[in-house]
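*Asks:* What would the 3D arrangement of this be:
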Amino acid sequence: MSSKKNVLIVLTSHDQMGNTGKPTGWYLPEFAHPYYELEPHAELTIASPKGGKAPLDPSSVEAFKGDEMASKFLAEKKELWENTHMLVKFLGKADQFDAIFYVGGHGPMFDLATDNTSIALAKEFYEKGKIVSAVCHGPAALVNVVLSNGEHLIHDQPVTGFTNDEEDAVQLSSVMPFMLETQMKANGGKFEKAGKPWESQVSVGRGGKLITGQNPASATPIGKEILIQLGVKA
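*Replies:* Have a look, this model is predicted:
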């Protein structure tokens, strides 16, 4: 019997930046880096709201063309995001997994934040004692998750995500349906951030069952933290 853990990785299906006509999607290093941390220790299943091909943000390919790990992932792992499972298939199946992980990119702000299937799935995973994790804009998927006791998943928990300062810096605040940092605070999260924009920050709440990362720099560290909380690595 395999001793490997099972992790469900969720990508956005949304490919347009608001009404700008600019493409968006999931962000390359925020899938690539955690993938290479998790893959030796876990069976990884990839899903998205619509299934099929999940849109890769082309700006992330350009921004991280000098990143060896991202380039390797782009060259060798295309089938992972071109043939995703439909998210709805996994409702009621949290027991088959040890963790769920939401990849960032601006796409999740537009679909996963309000996707009823995703919200139900994150609730189910947490209430079954599984790890719920997300990086950068991925925590948008967790903002509206309300537990059976009526409390937000992030309520009174240390959490992080793409900050207002970082959103302002990339000049996309006006395009966003909401500001992630602002909304995480509004729904009770104890928002944490790195000392400076673009530095790494990983926050752990709910006794290790809620793990969030701030930005692309947090992609490798969150992969490592998920393994620690899974008991795979010290």
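*Asks:* okay, CA-based contacts and neighbour counts for the rest of this
*Replies:* Fine.
*Asks:* List the buried residues for stretch 78-86?
*Replies:* By 16 or more other CA atoms under 10 Å, the buried positions in stretch 78-86 come out as 80-81, 84-85.
*Asks:* hey, where'd the strands end up in this structure?
*Replies:* Read by DSSP state E, the chain holds these strands, from start to end of the chain: 5-10, 42-48, 85-86, 99-102, 131-135, 158-159, 190-191, 202-205, 210-213.
*Asks:* Next, format these as a markdown table and append distance to residue 109.
*Replies:* Below are the strands of the chain laid out as a markdown table (distance: least, CA to CA, whole Å):
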| stretch | distance to residue 109 |
| --- | --- |
| strand 5-10 | 13 |
| strand 42-48 | 14 |
| strand 85-86 | 18 |
| strand 99-102 | 12 |
| strand 131-135 | 12 |
| strand 158-159 | 17 |
| strand 190-191 | 17 |
| strand 202-205 | 19 |
| strand 210-213 | 15 |
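*Asks:* Those strands: which one's closest to residue 115?
*Replies:* Nearest to residue 115 among the strands of the chain is strand 42-48 (10.6 Å), distances taken as CA to CA.
*Asks:* With adjacent residues omitted, what lies nearest to the spatially most central residue of the chain?
*Replies:* Centroid check for the chain by CA atoms, centre = their mean gives residue 102 as the closest residue, at 2.4 Å. Leaving aside its chain neighbours, residue 102 sits nearest to residue 134 (4.4 Å; criterion: CA to CA, 6 or more residues apart in numbering).
*Asks:* Near that neighbour, how many residues? Count them for me, please.
*Replies:* Using other CA atoms under 10 Å, residue 134 has 30 neighbouring residues.
*Asks:* about what we covered before: quick check, nearest of the buried residues of stretch 78-86 to residue 21?
*Replies:* For the buried residues of stretch 78-86, with residue 21 as the reference and CA to CA as the criterion, the closest is residue 81, at 22.1 Å.
*Asks:* Sequence B follows; please return its structure for comparison with A:
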Amino acid sequence: MNRFNPHAFPLFMKITIALIVTAFSNCFCFSQGKKILIVSTNIDSIAGNKSGTYLKEIAWPFKVFTDNGFTVEVMTAKGGKASIYHSGDMPEALAQIQNSASFINATLNTLPPEKIRVADYAAVYYPGGHGQYFDVLSDERIATIAVAIHSNGGVLAAAGHGMSSWINILLPDGDYLVKGKTITCFPTWAEKEWMSISAYGKLLPFDMEEVFRRRGARLIVPEKNSIKDPAFTNITDTQNKIVTGSFAFNAQWVAEMVVALIKTQSL
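*Replies:* Here you go, the predicted structure:
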């Protein structure tokens, strides 16, 4: 497997993304629509381990968004079917979302980047899982769309491993998106202790926590004794319209906060 090296992200790619983001921002300075974009993945395994987007991190936010009157569309690098997986018990409420016609339609018929109209969206949300490390993260089209929505006043949000897709996102001025932003992410210690899918981090191309710190993020990461403390796991950077949650179980809260921020902005 080719390993992505965040230290060697090509300069020409950084410049290209920055220029495209600027063009998007200039072209789509319209009022926000009533849609929320979820970014999923087409990758369904890592070294033979079933992966993709973790079901509860996409299903619960999908329900929160739709229950609050938003149309939800899902984007993947290739379009078509999103790769979604589940592990552990399947609560009846989660199964109901998974089996709903609206969720099935959105995740079986995801939009490729070229079908996205930035002005339609009030927010963009990245659910966790490991699949995005190997397609979303390196896709400058998706990065460009996310920055354009955010620059247009939209909320940017993620849960769990979803933040990994932000590692190389650039703003039009050439700074990394996360520079100076207050965020959390899935902790390194948890990756090394819990995540058999990633061979406890060995199959991943970088240490997300370490790279975010080098990118200049104001990172708040829970220790083992604080995983249930929202002060360390539920992080809102209100000034920058960014919401992040450390773990999969924070995804529903992230979605609720996204809705709250959108409603606050519309007052």
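*Asks:* returning to that earlier point: and the residue nearest to residue 102 of structure 1, what's its match in structure 2?
*Replies:* Applying TM-score structural alignment, one finds that residue 134 of structure 1 aligns to residue 158 in structure 2.
*Asks:* Check residue 150 of structure 1 too.
*Replies:* Correspondence of residue 150 of structure 1 to structure 2, assessed by TM-score structural alignment: residue 174.
*Asks:* Report the contact partners of its match.
*Replies:* Residue 174 of structure 2 is in contact with 14-15, 18, counting by CA atoms under 8 Å, 6 or more residues apart in numbering.
*Asks:* Would you mind measuring from it to residue 218 of structure 2?
*Replies:* With distances defined as CA to CA, to the nearest Å, the gap from residue 174 of structure 2 to residue 218 of structure 2 amounts to 18 Å.
*Asks:* same question, residue 55 of structure 2
*Replies:* Distance from residue 55 of structure 2 to residue 218 of structure 2, counting by CA to CA: 28 Å.
*Asks:* Give the residue from these two that has the larger number of neighbours.
*Replies:* Comparing residue 55 of structure 2 with residue 218 by neighbour count (other CA under 10 Å), the higher total belongs to residue 55, at 22 against 15.
*Asks:* before we move on, back to that, list the contacts of whatever residue of structure 2 lines up with the residue nearest to the centre of structure 1.
*Replies:* With TM-score structural alignment as the criterion, residue 102 of structure 1 lines up with residue 126 in structure 2. Contacts of residue 126 of structure 2 were listed using CA under 8 Å, 6+ apart, and they are 38-40, 157-159, 162-163, 165.
*Asks:* Go again with 6 Å.
*Replies:* 38-39, 158, 162 (CA atoms under 6 Å, 6 or more residues apart in numbering).
*Asks:* Also residue 160 of structure 1?
*Replies:* Taking CA under 6 Å, 6+ apart, we find residue 160 of structure 1 in contact with 191-192, 212-214.
*Asks:* Grab the two from those that are most spread out in space.
*Replies:* Between all members of the contacts of residue 160 of structure 1, the longest pairwise span (CA to CA) is found for 191 and 213 and amounts to 11.1 Å.
*Asks:* okay, these two: which has more neighbours?
*Replies:* The residue with more neighbours, out of residue 191 of structure 1 and residue 213 and counting by other CA under 10 Å, is residue 213; that gives 33 against 20.
*Asks:* Please say which position in structure 2 the more buried one maps to.
*Replies:* Counting by TM-score structural alignment, residue 213 of structure 1 lines up with residue 245 in structure 2.
*Asks:* same deal with residue 179 of structure 1?
*Replies:* For residue 179 of structure 1, the aligned position in structure 2 is residue 207, judged by TM-score structural alignment.
*Asks:* Does residue 165 of structure 2 touch residue 139 like I think?
*Replies:* No. With contacts defined as CA atoms under 6 Å, residue 165 of structure 2 does not count as touching residue 139, sitting 9.1 Å away.
*Asks:* And the residue nearest to residue 160 of structure 2 when sequence neighbours are not counted, how far from residue 221 of structure 2?
*Replies:* Distances taken as CA to CA, 6+ apart put residue 247 closest to residue 160 of structure 2, at 4.3 Å, once the chain neighbours are dropped. Residue 247 of structure 2 sits 10 Å away from residue 221 of structure 2, going by CA to CA.
*Asks:* repeat for residue 41 of structure 2
*Replies:* Distance of residue 41 of structure 2 to residue 221 of structure 2, given as CA to CA: 25 Å.
*Asks:* Compare those two and say which one has the larger neighbour count.
*Replies:* Looking at residue 41 of structure 2 and residue 221 with other CA under 10 Å, you find the greater number of neighbours at residue 41, namely 31 against 22.
*Asks:* if we can go back for a sec, most neighbours among the contacts of residue 174 of structure 2, please name it.
*Replies:* Across the contacts of residue 174 of structure 2, neighbour numbers were computed from other CA under 10 Å; residue 18 holds the maximum, 24 neighbours.
*Asks:* Map that one across to structure 1 for me.
*Replies:* Match for residue 18 of structure 2 (TM-score structural alignment): no aligned residue.
*Asks:* my read is residue 18 of structure 2 is in a strand, agree?
*Replies:* No. Residue 18 of structure 2: not assigned to a strand; according to DSSP: H, G, I helix; E, B strand; the rest coil it is helix.
*Asks:* Can you tell me, leaving aside adjacent residues, what's nearest to it?
*Replies:* Excluding its sequence neighbours, the residue lying closest to residue 18 of structure 2 (CA to CA, 6+ apart) is residue 172, at 4.5 Å.
*Asks:* again with residue 221 of structure 1
*Replies:* Closest residue in space to residue 221 of structure 1, ignoring its immediate chain neighbours: residue 202 at 7.0 Å, by CA to CA, 6+ apart.
*Asks:* mind checking what the one you found lines up with in structure 2?
*Replies:* By TM-score structural alignment, residue 202 of structure 1 lines up with residue 234.
*Asks:* Residue 24 of structure 1 now?
*Replies:* Per TM-score structural alignment, the equivalent position to residue 24 of structure 1 in structure 2 is residue 51.
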